[in-house]
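Colleague: Kindly generate the corresponding structure for this input.
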Amino acid sequence: MDSGADEVVFDCDDYRIYRSGKMDRLCRPARAPTGLDPITGVTSKDVVLGSDTGMCVRLFLPTSPDHFEKKLPIIVFFHGGGFLVESAVSQQYHNYVASLAAAAGVVAVSVEYRLAPEHPVPAAYDDAWEALQWTASAQDEWLAEHGDSARLFLAGDSAGGNIVHNVLIRASFQPAPRIEGAILLHPWFGGNTVVEGEVEATAKDMAMIWEFACPGAVRGADDPRMNPMVPDAPGLENLRCERMLVCAGEKDWLAARDRAYYAAVTTSGRRGGVAWFESEGEGHVFFLQKPDCAKAKELLARVVAFIAGA
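Modeller: Here you go, the predicted model:
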């Protein structure tokens, strides 16, 4: 092996990537238990889908009697983690999706998609698509009895926000259920050329991570799945949902890309509204790390209002 093959090329709290292509996961979150959460009043369960991949989803159902007077909207949620780490069943994402289900009064389907590098992108996109189709089919009793498949939403943070975008694009050329709304929370986009306000060193790191997760990306971060604004990317006017909410943190290293994405969608000529919400003074996915802070509560309230149609 080359003497430089074990050189660390990226190191963060969650993982370490080596030049050889090896990766160490430094944080392996414990699996949050399912069942009734007395704080949110939401109950949860895991369901294994019937595919060859053995993919599972975690369902969240509000148990307040008020929620059972009518069918509830359904949210399909995709967690973040750079396509490399995290889980729908980690305590962090379990808590967030349970809080979202309680606050918005929705049935939530949190997707445990396959991770790179063991399963390189597009495995995550394929799993997300399968989960959307499964959710719309209402095969599970919670979805059949309590979910309103006519009010279907997609949501995700960071890499999960990127997944939302790519699912919407795929829905423009493959049969898909009607998607009422899409919520992109600090979505991860990139590119080989920096945009205004973007730090070049950070952009290069993000491009390297993308290429690690998606070794088939022949143009690196200018792959249309990572950079929706490249000239040959599918037109943003084709994003297949009735309305969108794009959220960013003012001090997020992704903020410049998120603003550029929002501006491009706004001027694309797509039918349906697109809204912007920026959390002043906050960084990347801060709402996961400090969910009880005032800004996190403001963001959750905005998401709830969006689902309600405001």
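Colleague: make it CA atoms for all contacts and neighbour counts henceforth
Modeller: Fine.
Colleague: Around Val106, how many other residues sit close by?
Modeller: 27 (other C-alpha atoms under 10 Å).
Colleague: distance of it from Val167?
Modeller: In this view, Val106 and Val167 are 20 Å apart by C-alpha to C-alpha, to the nearest Å.
Colleague: residues near Ala255, how many?
Modeller: Ala255 has 23 neighbours, counted by other C-alpha under 10 Å.
Colleague: now Ser137
Modeller: Ser137, neighbours per other C-alpha under 10 Å, totals 13.
Colleague: Can you give me the distance of it to Trp129?
Modeller: 13 Å.
Colleague: Please generate a structure for the following sequence too, so the two can be compared:
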Amino acid sequence: MCSTGKEVATEILPFIRVYKDGSVERLAGSPIVPPSASDPETGVSSKDIIVSQDPPISARIYLPKHLLDQHQKHPILVYFHGGGFCFSSAFSFVETKFMNRLTCLANAVVVSIEYRLAPEHPLPICYHDCWTGLQWVVSHSNGDSNEEPWVYYTYADFDRVYIGGDSAGANIAHNILMKAGSEGLRNGVKIKGAFLTHPYFWGSKPIGSEMKDMEEREKLATYTTWHLVYPEVPGDIDNPMINPVVPGAPSLAGLGCSRLLISVAGKDLLRDRGILYYNAVKESGWQGELELVEVEDEVHAFHIDVYDSENAEKHIKRLAAFLV
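Modeller: Below you'll find the predicted structure:
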């Protein structure tokens, strides 16, 4: 039981609590904020749009303000927010702060996808939503659509399409890259590059400095969250969607982009998984430009949660420089 008087089915503190009546209480995440015609700090313009009515998918689009008065094409980034697949939002305060700064520094068009959250919408729904969002963006590349002028070819250079994400969003980005590599995107558009920041990967067998005690290991949020958001997943915590290096997983040589940036944080529980993924890509035979960046003495998603710190500013500049 809890203070509401309802019986708890599952809770992963300090993130989320699920009750036996099916209701969900999200304990983490920052407040929702509206878009801005001109962000006071960066001058970036943003607005919210509907990507799809069925399924219900929306997005927040960011545009450097000077682009509204120019017909000059710039890179376009499709972004997937983090939050363990079960909390946070593309419309949150911290995500909006991060997106405004990244958009300004990168001088790019950015589309941040608002996908449906588990456990109400268990995985793989979020992967489908984000794939739909990316396909909607690239559908504007043929010059025949006036559906969304900010994503139209007037501003966006569809030869410079990027995707990115942090934590669970980086996991989504990886799975999107695998799908793009095998199926391709609309209008023959190619993903030029992707950045995966503090990717949420895990597995049953401990690596590096990870906890070795198997009983205690299964109590970690990295494990219990996956069970909550994808209860029917084949292979459990070793499904290739969460453990892309597990024996039998599809070859990482199939990643559908030509540039890839992996970022890890020195004090992040997921650090060793990110490095393992980087090494696996390097050894897979993937034909692309690969880079690993580690920010020592920092924690998971520091560049979003503590967006105004010196290290956050440096890291956001590094991500922006990748979008060329």
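Colleague: Tell me, how many residues neighbour Asp52 of structure 1?
Modeller: Under the neighbour criterion other C-alpha under 10 Å, Asp52 of structure 1 is assigned a count of 6.
Colleague: Counterpart of Ile61 of structure 2 over in structure 1?
Modeller: Matched by TM-score structural alignment, Ile61 of structure 2 corresponds to Leu59 in structure 1.
Colleague: whoops, Met99 of structure 2 was the one
Modeller: By TM-score structural alignment, Met99 of structure 2 lines up with Val97.
Colleague: what about its match, distance to Val107 of structure 1?
Modeller: On the measure of C-alpha to C-alpha, Val97 of structure 1 and Val107 of structure 1 end up 10 Å apart.
Colleague: which residues do those two both contact?
Modeller: Counting by C-alpha atoms under 8 Å, 6 or more residues apart in numbering, the common neighbours of Val97 of structure 1 and Val107 are Phe60.
Colleague: quick one on the thing from earlier: distance of the match of Ile61 of structure 2 relative to Pro65 of structure 1?
Modeller: Leu59 of structure 1 is 18 Å from Pro65 of structure 1, by C-alpha to C-alpha.
Colleague: Tell me which of these two has more neighbours.
Modeller: For Leu59 of structure 1 versus Pro65, the count of surrounding residues by other C-alpha under 10 Å is larger for Leu59: 27 against 7.
Colleague: The host helix or strand of that one vs structure 2, average offset?
Modeller: Using DSSP states H and E, Leu59 of structure 1 sits in strand 56-62. Aligned to structure 2 and superposed, strand 56-62 of structure 1 gives a mean residue distance of 0.4 Å (mean C-alpha distance after the TM-score superposition for structure 1).
Colleague: contact partners of whatever helix or strand comes next after that strand?
Modeller: Downstream of strand 56-62 of structure 1, the first helix or strand assigned by DSSP H and E is strand 72-78. Contacts to strand 72-78 of structure 1, defined as C-alpha under 8 Å, 6+ apart, come from residues 88, 97, 105-112, 128, 131-132, 135, 146-157, 160-161, 163-164.
Colleague: Would you state the strands of the stretch 201-310 of structure 1 in chain order?
Modeller: Per DSSP state E, counting those that start in this stretch, the stretch 201-310 of structure 1 carries strands over the ranges 243-249, 273-279.
Colleague: Let me know which of these is tucked in deepest.
Modeller: Ranked by mean neighbour count, these are led by strand 243-249 with a mean of 24 (mean count of other C-alpha atoms under 10 Å).
Colleague: what helices or strands is that one leaning on?
Modeller: Packing partners of strand 243-249 of structure 1 (3 or more C-alpha pairs under 8 Å, 6 or more residues apart in numbering; DSSP states H and E): strand 181-185, helix 255-266, strand 273-279.
Colleague: okay, that strand sits on what stretch of structure 2?
Modeller: Using TM-score structural alignment, strand 243-249 of structure 1 pairs with 259-265 in structure 2.
Colleague: try stretch 122-131 of structure 1
Modeller: With TM-score structural alignment as the criterion, stretch 122-131 of structure 1 aligns to 124-133.
Colleague: which ones are touching the counterpart of Val109 of structure 2 in structure 1?
Modeller: Alignment note (TM-score structural alignment): Val109 of structure 2 maps to Val107 of structure 1. Contacts for Val107 of structure 1 (C-alpha under 8 Å, 6+ apart) come out as Leu59, Phe60, Leu61, Pro62, Leu72, Pro73, Ile74, Ile75, Ala101, Leu143, His146, Gly147.
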